[in-house]
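# here's a sequence, model it:
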Amino acid sequence: MDEIVTNLNIKILAAQKHESLSYAFMSAETDEIRMVFTYSVLEEFRLIPTSKCEKKDSAESTKLRNQGNRIFVGNPNNASEYVKAWELYCKGVAFASNNTEELALAFANRSAILVHFQKYSEAVKDIDRALDLNYPDHLKAKLLLRKTECLASLGSSKTTSAYEETLEWLDKMSLDNSSRMKFKEKFKEKLKDVSKISNVKVNGNSEPVVPVIKPQDEILCATNGLAVRYDDKFGRHVVTTRKVQPGEILAVEKPYSLILATENMYTHCAHCLRIAWASIPCEHCVFVVYCSENCRDVAWKKYHDIECPVTGLLLNLDMNKLGLFSMRIAILALREFSSLEKLRAELIEIDSCEDPRTKGFSQDGKLYSNKYRSIYSLVTNTEKRSLPDIFGRAMNAAFIVYFIATHTSFFEQTFDKNDLTSMILNEDVMFVGGLILRHQQIIPSNMHTFGEERSLDSADRGSAALPFYSLINHSCDPNVSRNSLAEHVVLYALYPMEKGTQLFDNYGNHYAIMPKAERQRKLMRQFYFKCECTPCQKNWPMYLELPSFHTLIKSRGDRIKVEKSLQKFNEYVDLATEGKVSDKPYLISDLTRMIEVLLKYVTLPCVEVNNVVETLKRVFALHGNRFEIPDLKRV
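Sure, this is the predicted structure:
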């Protein structure tokens, strides 16, 4: 897209229209008018959006499967290499044409690596899928042997019938008696090995536990310890209505929508974002996989029927997840109201709200995280954006709505690819384009990372639209943090807070790891504000220069009290580093007690406070989404 915008600018400059067009664009008062303008410019300079898209390709599927085979057969010592092979098999599944031998082979080959990961239930799913397709007869005995091994490992009552079916197919194989006997003996030995493992650890994805809270009447995802306030300095923001303790769960919000990071396209479910060990493909495109038939069907009904023919075209233009998310939210908005007329009426009502605190709240006075109006009402920062910024986003929106109009029936007709005039004159197309442009401005200032833990690192699983959490302002030393679960995001306190304390999250710019000048620059560039938090005002040092409580506390007696409270801290750091926290509920209470004791005797900043807070965050994260490289089966 950057290259397209650059080429358009060259044409505009050559025509000596840059100044007049710039003035006209910046004079536009609504996003819908900006879309009409952008389309008019595209039409004037005959810039018809074009792109290409990868399709189902059995040859490409075979290539990917063979790449996975080379890694798997090489029997690497590094478990991460097996994960690479699994990813290649997953991509091979996505690219295989429907109901083909190549798809059957992709499922079958992936089942082998799932057995290696001790994911026996998932392997059985892949084996059954392969057998239901055009899987070669001469390979079925070997695949059924694998299924029998999996069922035996799971202690399934179906093991015997699978064993008998394996023998039937073995008899159908064109083997001489000697080879057949060797195969049967090998089969029996495998089953003996399985039967010896009475307490086999079967790798599985345990679901994070969602905390149960008592919601308040106004903000349905939050406890009664929080309230939304408004003033001219902070805009809408969140404050405590009572005393809050560190580690306390303050809210549990289910996102309005989630979108998968493009780098996880073949490893996670495109709908629920869970890890899809035994994924199934979209039947039409190669850009999504799903963890189940249910997720595939729900996604198709909610949005993927529109996204399916469009996503690949946008990805080919290097459209990032921001662009894809702006499209997703527009589709969901229409589906929520069933017609564009009802959606227009809803937006007119929201725009007429005169109370800035409750803008986006529903008519009953509540903020619902699953309602589009709660997303639409979030800040856009339009008035603070530069011409190149807004025009670049307008071009993104123009291309998105163009491909929707020409490749889908979203507007109850399919437009001619060369007829931009008809699109300009169509109020529905320009209205939806305006919404997508609005989303393009809302997302960078409001969307949140939806994460997972990978070994010692935190990684992006995708992005989440969280209307309530978007009302929380930034600090370079936040007093709350978020933890992503399978379908929710938990907000918890990091520090003790008195009644009336404003909540502050961190927008990815923490004082301990980023110099003040860089923080200020990044926050201004993306969020359009100058940070005036305490670390910025007092120019706190970065982590390596933070003072210790040993120098901050003058009283020997007080130092001893702090030292006593931290006696087990190093042990807890080791447990958090190793990921061994799930059966140790005392960790959170002990760490929060350490924070309370430290803050009783020290002033911030303090390196020990930083260390304990970061460890608490790690422990919370380990109770959320995790992508762990599975234990390998010893063969």
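# all contacts plus neighbour counts: C-alpha atoms, from now on.
Will do.
# residue contacts, the nearest residue in space to Tyr163 that is not next to it in sequence?
Closest residue to Tyr163 apart from its sequence neighbours, by CA to CA, 6 or more residues apart in numbering: Thr148 at 5.8 Å. Thr148 sits next to 159-160, 162-163, 166 when contact means CA atoms under 8 Å, 6 or more residues apart in numbering.
# how about Ser362, secondary structure?
The three-state assignment at Ser362 reads coil, by DSSP: H, G, I helix; E, B strand; the rest coil.
# correct me if wrong: it contacts Tyr372.
No - assessed by CA atoms under 8 Å, Ser362 is found out of contact with Tyr372, at 10.1 Å.
# the more surrounded of these two?
Set side by side, Ser362 and Tyr372 show more neighbours around Tyr372, with 23 against 15, by other CA atoms under 10 Å.
# PyMOL command to pick out the buried ones of the contacts of Thr148?
What follows is the PyMOL syntax selecting those of these that are buried according to 16 or more other CA atoms under 10 Å:
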select buried, resi 159+162+163+166
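# please give me the structure for this one as well, since I'd like to look at both together:
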Amino acid sequence: MNNISLPEDCAKQWEILLLLLSAEEKKIDRTSDNEVDTMNYFYKNEGVRKILLQWLHQMQMSYAKKMSESDTALKCDEVSLLWRQRGNDKFRADCYQESYRCYSKSVLYAHQNKAMYPLALANRSASLLKMKKFKDCLADVALALDSGYPKELRHKLLLRRADCHIELNQCKEARVAIAAATDHAATLNLSSVHAAEFERHIKKLEEKLDVTRDVQAEEAVVLPECHHGLNPDFTAASNAIQLRRNDTVGRHVVTREATRRGDVLFSEEPYAWVALPAQRPVCEACCRIDINTVPCGGCSRSVYCGVECRTRAVGFHRWECVGAQAELFKTIGIAHLALRVLLITANEGFPPVPRTEPAPSTASELFRSYSRVDNIHIYKSGTHPFYRMFNLVTNFEKMNNTDYIQYALTATMLTLYLEKYTTFFEYLPSRVPYGLPDGQLQLLAAAIILRSLGQLVCNGHAALSLATVEEEDDSNGCTVSEREVRRATAIYPSAAMMNHSCDPNIINTFYNSRLIIRCSRELPAGSEVLNCYGPHRAREPTAHRRAQLRAQYMFSCTCTACIDTERRDFVLLFTAYACQSCKGPVVWSGRRAHCQQCNAEFHLERALAAIEHADELLAQAERCTSVEQRCERTQAAFKLKQQVWHRHHVSLRAAADTLARLYADTGEFSKSVELIKHNIQSLEYQFGSFSVEVAHELRKLSEVMLERIVRSPQNPDYRDWCLEAHKIMKKAVQLMELNYGSWEPLVKRLKEQESLTAALLADIRTPDAAQGVHHDLHYNLKI
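As a prediction, the model looks like this:
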């Protein structure tokens, strides 16, 4: 290893170090060693320890410091002031969204026991008020006041609090805030100018308050309950399903009775989870997104949705804070979640083993005792969750030696991190029910991390959320797009009991960190409940799916989709050319091809020439100065691609989508509607009528239909348009709720549009009454 040149950036050295060390350290007897035996070897290996400790030291020296004038891993009031001044400039320019982002940075970097922190919070609250985010504004005002906001300025924050309560129709709270502001101002020696200004502000608020009426508080989110209630023998699962075990497929889930599409089969909080690096902040305690961030008090790398969540996170973040400062967890990927499993377990306390005689006296004995439990019985309600976590499969016995050694090296590094950079091992003895000799606690911790790594690779679950984004080239456009984004990686021990199918019969949805699993179709009693571990029949050919599953999950898939010879290559249809004679699908595999329907020879050269010409037209369209010209050339390119690609080709759908957006931009909504409808038919054929892909396209269709209604109320087809739009919106709401849950903001917005359209239909014969509905409809369209 002395002759190897490593990258200067120590974060980039990690994968290379793993490869080099695993190449030299192959002294693991996989036939008899358990995780404790493995970690006993690596943890006590002086050469390995020296290299890993040196790397940890380099990471801390490289990242746990001020990185630039605008970024630091630690707290720095100079950096905080820089961002506050930038925020002030943006605020004065009426750029409130930009000022909010700057002030959030100022909050992030400020020392929380010094003056800069409450000032940053107060400034951010001003931006939030302008952005009409009144609840977040109230939270910042409260935190600024609690954090020592200057006495001579407090009356301004109290007035801001009153303003928010008025906007939220909370009259009682607004009066209390106005009284508090008045009382506080009376204790100050305000100048005549400032006193007059204060009185004007009070009068303005009181005038607003006089015309404000109390309204009921917004209803809390009500999560769907498990079908037929919770199963006492299967934690977090429905009474309609049960956990079984046999020698062929191991533990698996079957229905006890017939279930319908949409029935909830699981509603489970994770044993542990970690947020993934992303532009959109995620609360590291509850997994909420789009949050008004409250940072950790020690580092500027971890954020929360409020003080309560920050307090809850202390149980694990106190041991992770130094690592977060050193960018350790971004570097090691899923190993961060393996560490979190250990920290969560320690915070909750390791449970005693079922058999107490004799009491375990070493880490190895304790490990063996935990693995002796009945792995069906541990799913009964009331049993300690650690048993379910500990007894998930690892697949270590099927894993190649290099991967296993790299996991062991990672576990060693994380144990050394806890030992050298935290006081975790001073705390751990109080969390283990047995007194273990010196050194055994470190082996226990290392073995838990190693075991968790194996479990997470084959049982981990991505937590997704729906992000609504505007297209970069659609600044004047009529539609928005949504995409699923991974916000966290989590482990759900009950849901992990489902076996895989490339054609699953369930849908995963998320509310914060909670996983809610529904039936995607009707299931008769005795059916196995099947999840998809990643490779889906509608997205990848059989051979690719099987290869991925063997590589990560160590099994050869024999699900219905994989053994159905007639539909084995179904997905290839969506990248097929169109036969130049009959328009049937032609799959090009690098050899001369013939149409399977009419046996005509396919001429690839003609097809490629047509696509090249179409791409030239699209390039011309991009250079056009008017939307109409862009639309004309894009339409010509689309017609060429229709001649070359099969009607279900995924790229033809993308081309149709682009053209549909341009049609909407030019006001040709009916043309846009027809293209989107064709895409929906194609998506239904590929993914199914109740799929998330169809749900997104229906949402898009409803938006264009609504804009058509708003723009053309005198059209003779107006009533038919309204009827069709209402029908489409009802279907879009149904599918979005099925695939994402009623709590998603997009679903709520679709429901509002559905209600407004229903009102429009009700008032269709009274144009004067309908005008108000038209105004509300146009206001609510995010297009």
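# quick one on the thing from earlier: the residue nearest to Tyr163 of structure 1 matches what in structure 2?
Matched to structure 2 by TM-score structural alignment, Thr148 of structure 1 sits across from Ala162.
# in what helix or strand does its match lie?
Under the criterion DSSP states H and E, the helix or strand holding Ala162 of structure 2 is helix 154-167.
# just give me how far that helix sits from the chain centre.
Distance, stretch centre to chain centre, for helix 154-167 of structure 2: 34 Å (CA atoms, centre = their mean, to the nearest Å).
# what's the mean distance for that helix versus structure 1?
Superposing on structure 1 and averaging over aligned pairs (mean CA distance after the TM-score superposition for structure 1), helix 154-167 of structure 2 comes out at 2.6 Å.
# check which element follows that helix along the chain.
For helix 154-167 of structure 2, the following helix or strand on the C-terminal side (DSSP H and E) is helix 171-186.
# so how far does that following helix sit from its counterpart in structure 1?
Averaged over the aligned pairs, helix 171-186 of structure 2 sits 4.7 Å from structure 1 after superposition, using mean CA distance after the TM-score superposition for structure 1.
# so what does that helix touch, helix or strand wise?
helix 154-167, helix 192-210 (3 or more CA pairs under 8 Å, 6 or more residues apart in numbering; DSSP states H and E).
# of these, which is nearest Ile332 of structure 2?
helix 154-167 (43.2 Å; CA to CA).
# now the angle from that closest one to helix 171-186?
Helix 154-167 of structure 2 and helix 171-186 meet at an angle of 170 degrees, taking axes from the mean of the first three to the mean of the last three CA atoms, to 10 degrees as the criterion.
# ok, the closest residue to Leu777 of structure 2 other than its chain neighbours - contacts?
Leaving aside its sequence neighbours, Leu777 of structure 2 sits nearest to Leu756 (CA to CA, 6+ apart; 6.1 Å). If you count contacts by CA under 8 Å, 6+ apart, Leu756 of structure 2 has them with 773, 776-777.
# what about the host helix or strand of Leu756 of structure 2, distance to the chain center?
Using DSSP H and E, Leu756 of structure 2 maps to helix 745-762. In terms of CA atoms, centre = their mean, the centre of helix 745-762 of structure 2 is set 26 Å apart from its chain centre.
# give the next helix or strand downstream of that helix.
Toward the C-terminus, helix 745-762 of structure 2 is succeeded by helix 767-780 as the next helix or strand (DSSP H and E).
# pretty sure Ala446 of structure 2 is touching Met39, no?
Yes - between Ala446 of structure 2 and Met39 there is a contact at 6.3 Å, judged by CA under 8 Å.
# which one's more surrounded, the two?
It is Ala446, of Ala446 of structure 2 and Met39, that has more neighbours when counted by other CA under 10 Å, with 30 against 27.
# helix, strand, or coil at Thr345 of structure 2?
helix.
# neighbours of the aligned residue in structure 1 for it, how many?
Counting by TM-score structural alignment, Thr345 of structure 2 corresponds to Ala333 in structure 1. Neighbour count of Ala333 of structure 1, defined by other CA under 10 Å: 20.
# quick check: the closest residue to Ala333 of structure 1 other than its chain neighbours vs Arg519 of structure 1, distance?
Closest residue in space to Ala333 of structure 1, ignoring its immediate chain neighbours: Tyr372 at 5.8 Å, by CA to CA, 6+ apart. For Tyr372 of structure 1, the distance to Arg519 of structure 1 (CA to CA, to the nearest Å) stands at 32 Å.
# ok, now Tyr120 of structure 1?
Using CA to CA, Tyr120 of structure 1 is found at 47 Å from Arg519 of structure 1.
# who has more neighbours out of these two?
Neighbour count, other CA under 10 Å: between Tyr120 of structure 1 and Arg519, Tyr120 has more, with 25 against 21.
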